[in-house]
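Q: Quick one, what's the 3D model for this:
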Amino acid sequence: MRTGADDEAWLDGIWRRHRPRVVGFLRRASEPNEAEDLAEQTFIEAWRRRVAAPDQPLPWLLGIAHQLHRARHGTPVPWTPLARADAQLAAACAELTDDERTCLLLFVLDDLTDEEVAEVVGCDPAAARRNRERARDKLRHALGGVMTA
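A: Presented below is the predicted three-dimensional model:
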């Protein structure tokens, strides 16, 4: 367990390294000020839970951010930037379940593995992979087979 100055250095390190990714994740669903606010709350909560922090904290941090967003809004972080860009994609994304959409966006936009996605959303890696694959198949079908990710 870290103590004193080690704790402060740990928090400063994860803040500097992962804050942009946490804010980017939250901006998919929030106005910039709210994303910043939720990101700060994420790091405050990370500080409180620091004893449980894994060596690779990004999925853990995104999981905290995901929980905070869900507690505030009652929904997971949605796939808004891409859906705003194309009406057909927006309609296809609307047909996905929350879990499918969340697992796919974490895999595609955040470049997380199925194991890391599972950590963020609180499921096992097989369920994360199934959700991602179902989402990809539904989008491919809805978009006429043009999706390759």
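
Q: When you work out contacts or count neighbours from here on, use the C-alpha atoms and nothing else.
A: OK.

Q: list the buried ones in stretch 20-40?
A: Buried residues in stretch 20-40, counted by 16 or more other C-alpha atoms under 10 Å: 22-30, 35-36, 38-40.

Q: okay, these in JSON lines with distance to R16 next?
A: Below are the buried residues of stretch 20-40 laid out as JSON lines (distance: C-alpha to C-alpha, whole Å):
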{"residue": "V22", "distance to R16": "11"}
{"residue": "V23", "distance to R16": "12"}
{"residue": "G24", "distance to R16": "14"}
{"residue": "F25", "distance to R16": "16"}
{"residue": "L26", "distance to R16": "17"}
{"residue": "R27", "distance to R16": "18"}
{"residue": "R28", "distance to R16": "20"}
{"residue": "A29", "distance to R16": "22"}
{"residue": "S30", "distance to R16": "21"}
{"residue": "A35", "distance to R16": "16"}
{"residue": "E36", "distance to R16": "14"}
{"residue": "L38", "distance to R16": "16"}
{"residue": "A39", "distance to R16": "12"}
{"residue": "E40", "distance to R16": "12"}
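
Q: Now show me the structure for the sequence below, then we'll compare the two:
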Amino acid sequence: MTAAHVPDDEQIVRGWVDGGAEALEQAYRRWGSLVHGLARRAVGPHDAEDVTQQVFVSAWRGRESYDPASGPLGAWLVGITRRRIADLLRSRHRHVEVVTDREDLPDRGSWSEADIDDLITIYEELERIGEPQRGIILLAYVEGLTQREIAERLGLPLGTVKTHTNRTLSRLRTLLGGAR
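A: Purely as a prediction, here's the structure:
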């Protein structure tokens, strides 16, 4: 892979299925920040590195079980991420430490397991939806851009960005069981 050539998702998947030498690195470059971001939100920054590494090692070792016809590679990796996060959270519950300092108390704004499950479900669905919808939602809700800024960045008409946003949010709302 040359510096100028960035493989698209289909090329990464072909390399992944074939067990190509660069496939793991390409998959990590493409979906590593997604996996790490999910892990960071779910388990915190310290354990997120370990979860991310576990996800990609597990995925590579079990790559024969990935079926491109069943869904995108990114969604498959998010599924593995979900399981690794759940494993870590279960192990935390088995090894509960006694809080001795007020500073060690968990933040009341921390996420519940239900919140984490919802977040992972959303990211899985965004991977399935694909572009430009996935990018629009991430730019709006992760990077905090306005719809006008998203339209300018992606070179899309503002009306198209608004339509994609509304449709995607409606789809996610339905997926999560309506407004909560």
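
Q: circling back: just put the buried residues of stretch 20-40 of the first structure in a markdown table and tack on secondary structure.
A: Listed next are these as a markdown table, based on DSSP: H, G, I helix; E, B strand; the rest coil:
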| residue | secondary structure |
| --- | --- |
| V22 | helix |
| V23 | helix |
| G24 | helix |
| F25 | helix |
| L26 | helix |
| R27 | helix |
| R28 | coil |
| A29 | coil |
| S30 | coil |
| A35 | helix |
| E36 | helix |
| L38 | helix |
| A39 | helix |
| E40 | helix |
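
Q: Which of the residues you listed lies at the shortest distance from A135 of the first structure?
A: The nearest member of the buried residues of stretch 20-40 of the first structure to A135 of the first structure, counting by C-alpha to C-alpha, is R28 at 17.8 Å.

Q: Wait, the closest one touches L82, no?
A: No: contact status for R28 of the first structure versus L82: not in contact, 9.2 Å apart, counting by C-alpha atoms under 8 Å.

Q: in the first structure, which spans are helices?
A: Assigned by DSSP state H, the first structure shows helices spanning 5-27, 32-48, 58-73, 80-85, 87-94, 98-108, 114-121, 125-142.

Q: and the direction of the last one versus that of helix 98-108, what angle?
A: Per axes from the mean of the first three to the mean of the last three C-alpha atoms, to 10 degrees, the angle that helix 125-142 of the first structure makes with helix 98-108 is 90 degrees.

Q: so how far is helix 125-142 of the first structure from its chain's centroid?
A: With C-alpha atoms, centre = their mean, to the nearest Å as the basis, helix 125-142 of the first structure stands 16 Å off its chain's centre.

Q: Next, the contact list for M1 of the first structure, please.
A: The contact partners of M1 of the first structure, taken as C-alpha atoms under 8 Å, 6 or more residues apart in numbering, are V51.

Q: What's the separation between it and R50 of the first structure?
A: The gap separating M1 of the first structure from R50 of the first structure is 9 Å, by C-alpha to C-alpha, to the nearest Å.
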